[in-house]
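> have a look at this prediction, sequence included:
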Amino acid sequence: MSLRRRLTTLFLLDTVIVLSSIFFGYYILNPNFSVFTREIVITSSLTITIGYFLVAWHYGLYRKVWSYASIGELVAIFKTVTVSLLLVASVQLLLMSDVNMRALLLTWMVLLLLIGGSRLSYRVLIGSRKKSEAVPMEKVVIIGAGQAGTIITRQLLNNPVYGMRPIAFLDDDHKKRGLEILGIKIFGATDQIEDFVKEHAVDKIVVAIPTLSKLDRATLIKRCVKTGVKTKTLPCIEELLTGKLSVTDMKDVKIEDLLGRSEVKLDIEAIQSNLTGKTIMITGAGGSIGSEICRQVCHFNPSKIVLVGHGENSIYLIDQELRETISQSIVIVPVIADVQDRNLMFSLMKKYEPDVIYHAAAHKHVPLMEDNPREAVKNNIFGTKNVAEAADTCGVPNFVLVSTDKAVNPSNIMGATKRFAEMIIQNLAKHSETKFAVVRFGNVLGSRGSVIPLFKRQIMQGGPVTVTDPEMTRYFMTISEASRLVIQAGTLANGGEVFVLDMGEPVKIVDLAKTLIRLSGYQDGEIDIRFSGIRPGEKLYEELLNPSERQSDYVFPKIYVGKATPITALEQQYVLDKLLVVPVEEMMEILIGLANRKSVEVTSEFETETPLAAPRMEMI
């Protein structure tokens, strides 16, 4: 039914109800209708009709969705009818110096009954019609018998078209056990979920406790996932109450929900002073981390954001996304450029004069870079050097290099090139007015080319899911968390620091694969897991800092500073010159050897021809 037709129907229905109610009220008391009474009835009828519609419009009676009518709608009807009758009483008092309270009270009762009954009967009619539709129903258990659980249960009961039938609540509040909400019984605590699912053949679980902490929420969701039943989570209660979301917006559980990491709280004031009204440049802006940094930076209203990237399509996508979602006051400048183009990097710095640079452009795939080491060197080392030296020359106030845990004791060329890039930044920081900083963290969930999208694709294909080794572990955090901490670390820089993000506890990759299989709706054993062996350059365990680099104190929640030792400018130049001319095998040996050393003693011999592997040198 169209809105116009719906309003017309309600207006006509309510007009008949209002007039019938007041005539009925007076007729019961005076069936003969004397002349004086007829004048009162006519005057009162006009008053209540006009007054009712004005008051009803004020209380939103014609904006309600009556198929979901509940206590709130009944309260609105009560207010409308009561205020309307008070208006009639006031008019009678003014015009006739008398108020027929018995007739008005009777009218009030009849009007409440008919208006309320018409709305609720509509809900009953719609509900009956929906229940008559043959829709396969999944048995659903709702975790949480609070306000959120009640809202979602009511919507499921009123809308069989969703194909879900709530059969029970589970709640840890022992005072609620045995009670019912909307006819659905509240059973035991959430630690009984596995037994309950098996006993009642549950098809789906809905977690409806939006007030839980992330750690408790993760623990509860893990328990639900172990049942092998499809699990969904509910949006925050504020969104549901304001009508912004409905049952259709329930989310499937994501692997991020199982990390249990508390929300990152930023120093908003410090970040605003660093970003608001400034020109921000992000290299690698089309990548997973780079694009998320773009999104996060835009929350702080910079004047201009320069998106630098080599991939045309990825820059196009983030450019279009930002233009559709952010304030038009922020100028977005997409730039297709390769960080290996030194002249172009200097030109961009002079043209846009950025206040902050987030350098996220890098080759990051370990096995791929093992096969293409020169490309890793050109992009990760020389590309970083170009952008950083351009920033130094042009006096950019702040520069942040996005690094990786693979730069710690690297066993692969990707990690070694990122560690050498860190050293370049540290060396520049010694004499530059630019505040250079490095931010080092582990894997981010769902980034392009990472293990999560690979596992999802393999599961969709029916398996097998390939894991390199049953003991392989990695640190993980969400893309948004990593990006926010990168931005926060940039505000803490004094120059030359290697900031390390708290990644929590490492996760076994095989456990990650098993969890994803369950989240996809499969039982253990239905999708095979195959161990393919460690690939070239991979380690079983990743580290965030060398033991000698560790500092126990946080400089900010989830951020601490490592004591990573830089090399000298002389050593740096020596290595850079070597990288341009030596064979690939020697290049890899130089970089991996250098990145794993502890310190260097510079000698005149070193300045000329002594190779970095010389025994007389103390290792970095």
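Yep, that arrived. Residues are numbered from 1 along each chain as shown.
> all contacts plus neighbour counts: C-alpha atoms, from now on.
Will do.
> now do the end-to-end distance for stretch 403-423.
Distance across stretch 403-423, first residue to last, is 11 Å (Cα to Cα, to the nearest Å).
> which residues does it contact?
Contacts of stretch 403-423 from elsewhere in the structure, counted by Cα atoms under 8 Å, 6 or more residues apart in numbering, are 360, 363-366, 369-370, 373, 376-377, 380-381, 384-385, 401, 438-443, 498, 536-539, 542-546, 566-567, 588, 591-592, 595-596.
> among these, name the ones in helices.
Where these overlap with helices, as defined by DSSP state H, the overlap consists of 366, 369, 370, 373, 376, 384, 385, 588, 591, 592, 595.
> which of the residues you listed sits closest to residue 292?
residue 384 (19.8 Å; Cα to Cα).
> how close does the closest one sit to residue 390?
Using Cα to Cα, residue 384 is found at 10 Å from residue 390.
> any idea how many residues pack against residue 228?
Burial measure for residue 228: 21 neighbouring residues, criterion other Cα atoms under 10 Å.
> if we can go back for a sec, quick one: which of the ones in helices among the contacts of stretch 403-423 has the most company?
Most crowded among the ones in helices among the contacts of stretch 403-423, counting by other Cα under 10 Å, is residue 384 at 28 neighbours.
> this is the other structure I want to compare:
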Amino acid sequence: MFERFLQLPRLTKRLLTVASDAVALGFALWASVSLHHGIFYLPPDWEGAAVYGLTVIATVLVFVRLGLYRAVLRFLSDRAILTISAGALTSVAWLWAFSKVVGTPLPSIVLVVYGALAFLFVGGTRLGVRALINRPGNRNKEPVGIVGVGETARQLASALAHGTEFRPAAFFTLEPSGHFSLVSAIPVFNISHAERVVRELGLKKVLLALDSEDAERRSPSEKDGLSGLRFRQQILNRLETLSVPVQAVPSVSGLVSGRVRVSDIRDLDIEDLLGRSPVAVDKALLSEGLQGRSVMVTGAGGSIGAELCRQIIRQRPRTLVLFEQSEYALYQIERELQGLADSERLDIELKPVLGSVLHRRRCVSVMSQYDVEVVYHAAAYKHVPLVEENVIEGVQNNVFGTWYTAEAAIEAGVSRFVLISTDKAVRPSNVMGATKRLAELVLQALSARQQSTVFTMVRFGNVLGSSGSVVPLFREQIREGGPVTVTHPDITRYFMTIPEAAQLVLQAGTMANGGEVFVLDMGEPVKIADLARKMIHLMGLTEVSLANAGGDIEVVYTGLRPGEKLFEELLIGNDPQGTRHPRIMMAREHAESWHFVADLLEQLSKASHGFDVARIIQLLVDAPLGYAPASRPDSAESTTSELAALANELPDNVRPFKAGRDAAG
């Protein structure tokens, strides 16, 4: 029957609500008079009945005027209660006035009791109906816990209560005084009781909704936002032991604006897993080297290159040249940036250019055509095992691609050239790291050879969220039921997010004077096995171990891959210097003369033309790169002598292309 009532037309339901209010008001009036007289009281004459009837009619009209009947019972808010209160007070005033007019004055106690009963009966019927409507829906919702009791958490609870998927069943706080209190009729528990609460209330998820109010436990000595970070990490450490997923929700501002929905619950951000504060952005430093300039990004469609473009476009350059060899990647990033420029009304020329950094003439032509002033060179092969298997292509792209692009920048009159390097360039044990260190030597030598173009390098650690990053790989493996593959129990890495890496590159590039290597103070390195375990626990699962043979996900150690090191470093020397940015260091690493570097490049070019992988490896080992190769598998290019012999027997018109002449020319 109740379901039939819910299916009635809106007008019919409003008329039934009016009738219900009339009955409730009449009953409240009769009850107040009966209580005063202590008997079952009926009006003795028509004047008393008229007072009753007129009061009910006038009150209903007041409710209509106040808009009470436009409120949907399912979503009845606090404002409706205020409306009922105002209507009840007005009804008392009408009752007093009508009783005076007909000459049957009522005692003050009757007016007070009537006002209270009118409010209770009219409001109670609505709240009762709302509870009946919402109760079946709440039973079907998943109970969740919310970490935090600030404004963000309260607004999230309200949004969830009006949604269709989740029901807020508990708040968690670190404050001892908040334990067993109520917020919005939802119990609050200290986070130390989280495991018991999750079990007893049957919570399916725990959602993070922390804001600045929750992080006020900071000490005055803590600076740079580290206190809020430590507070968040303290929370995550407590939640790791729970048997349910710990996830984050869209921002409340996003929910209010309609850009995202509550159902868009996501796994924890990479920043939550890093355990350190993000790099602070010096906006003045960023705009100083970019605003109003013509900027070119090579490898614009890659992970780092694309983020560089996103950061650069917000600094309002005059022109942004997107240089990329992949047609699809170029199409994607150009489309994204054009949408960003349109939405933020940025007056910027976007120039998508297809091309390879191995074509020097193409680079010179593009830089000259668009009067490029700053180049960010992100085009490179960065996947260690792949470059280890494809040595010649790694050398061509990472070394010669950097050289040709840098020479093109000099010829085109570019004022600044910034190379995106890697921590694997420090005492490299793989070909990728060796090629990136050699690329650094090339730029150092070019910086000393001329003064027109300022060359600098920015070196950072692993980028989370990029192609090949361990975090999305681990997340995918966990969702598929495992195992999670880690190369070694003790392997550690420095980590940063893609936006952090891009901001570092842009800020460091602006500070360059020529030949410097900039590195980020990235805090302590992260143990990959610990990161994997943290992700398993925070996704509500347990690790298979000797003590827990019935766990959900197994961590399997596969052994170090070719060229992989247990520990990475950011500096070759031990005397880094400070810069204008508190989290950016500068080092002047060992450099070689241009004569030495040019001779090494010539030998590498000849070895590449002859497909002589062994010779390339030997040249990299003998060069002052600190390269100490680990044992290498057979490369895809390792049939050196056979290919070289075959190449010498081919006609001239089908000989392999000469990188030294054709690529540069």
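It's in. Quantities reported herein were computed from a predicted structural model and do not represent experimental measurements.
> which among the contacts of stretch 403-423 of structure 1 end up buried?
360, 363-364, 366, 369-370, 373, 376-377, 380-381, 384-385, 401, 438-443, 498, 537-539, 542-545, 566-567, 588, 591-592, 595-596 (16 or more other Cα atoms under 10 Å).
> in the stretch 251-400 of structure 1, which spans are helices?
Assigned by DSSP state H, counting those that start in this stretch, the stretch 251-400 of structure 1 shows helices spanning 268-275, 288-298, 312-325, 342-352, 366-371, 373-376, 384-393.
> ok, and for the longest one, which residues are buried?
Read that as helix 312-325 of structure 1. By neighbour count, and taking 16+ other Cα under 10 Å as the criterion, the buried residues in helix 312-325 of structure 1 are 314, 315, 316, 318, 319, 322.
> quick one: it to structure 2 mean distance?
On superposition with structure 2, the mean distance recorded for helix 312-325 of structure 1 (mean Cα distance after the TM-score superposition for structure 1) is 2.0 Å.
> in structure 1, what residues pair with the strand or helix carrying residue 646 of structure 2?
Secondary structure from DSSP states H and E places residue 646 of structure 2 in helix 640-649. Under TM-score structural alignment, helix 640-649 of structure 2 has no counterpart anywhere in structure 1.
> which positions within that helix qualify as buried?
For helix 640-649 of structure 2, the neighbour count (16+ other Cα under 10 Å) marks 640, 644, 647 as buried.
> what residue of structure 2 takes the place of residue 557 of structure 1?
In structure 2, residue 557 of structure 1 lines up with residue 582, judged by TM-score structural alignment.
> give me the distance between its match and residue 522 of structure 2.
In this structure, residue 582 of structure 2 and residue 522 of structure 2 are 11 Å apart, going by Cα to Cα.
> higher neighbour count, the two?
Set side by side, residue 582 of structure 2 and residue 522 give different neighbour counts by other Cα under 10 Å, the larger being at residue 522 (18 against 12).
> wait, what's in contact with the aligned partner of the more buried one in structure 1?
Under the alignment defined by TM-score structural alignment, residue 522 of structure 2 corresponds to residue 503 in structure 1. With contact taken as Cα under 8 Å, 6+ apart, residue 503 of structure 1 is in contact with 441, 442, 475, 476, 477, 558.
> spell out the secondary structure type for residue 503 of structure 1.
Reducing the assignment to helix, strand or coil with DSSP: H, G, I helix; E, B strand; the rest coil, the entry for residue 503 of structure 1 is coil.
> how about a markdown table for the buried residues of helix 640-649 of structure 2, with distance to residue 102 of structure 2 added?
Shown next, in a markdown table, are the buried residues of helix 640-649 of structure 2 (distance: Cα to Cα, whole Å):
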| residue | distance to residue 102 of structure 2 |
| --- | --- |
| 640 | 115 |
| 644 | 118 |
| 647 | 118 |
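> which other helices and strands does the host helix or strand of residue 75 of structure 1 contact?
Counting by DSSP H and E, the secondary-structure element that holds residue 75 of structure 1 is helix 71-96. Packed against helix 71-96 of structure 1 by the contact rule (3 or more Cα pairs under 8 Å, 6 or more residues apart in numbering; DSSP states H and E) you find helix 35-58, helix 101-132.
> coming back round to it: and of the helices of the stretch 251-400 of structure 1, who's closest to residue 249 of structure 1?
Of all the helices of the stretch 251-400 of structure 1, the one in closest proximity to residue 249 of structure 1, counting by Cα to Cα, is helix 312-325 (20.1 Å).
> where in structure 2 does that closest one fall?
Helix 312-325 of structure 1 corresponds to residues 327-340 in structure 2, going by TM-score structural alignment.
> got the contact list for the residue lying closest to residue 78 of structure 1 once chain neighbours are set aside?
The shortest distance from residue 78 of structure 1 to any non-neighbouring residue, by Cα to Cα, 6 or more residues apart in numbering, is to residue 112 (6.7 Å). Contact criterion Cα under 8 Å, 6+ apart gives 77, 78, 81 as the residues in contact with residue 112 of structure 1.
> residues touching residue 274 of structure 1, list them.
With contact taken as Cα under 8 Å, 6+ apart, residue 274 of structure 1 is in contact with 356, 491.
> same deal with residue 291 of structure 2?
315, 316, 317, 318.
> conserved subset of the residues you listed in structure 1?
With both residues aligned by TM-score structural alignment, their matches' Cα atoms under 8 Å as the criterion, the subset of these whose aligned partners also touch in structure 1 is 315, 316, 317, 318.
> the last one: what's its closest spatial neighbour, skipping adjacent residues?
What that stands for is residue 318 of structure 2. Distances taken as Cα to Cα, 6+ apart put residue 292 closest to residue 318 of structure 2, at 4.5 Å, once the chain neighbours are dropped.
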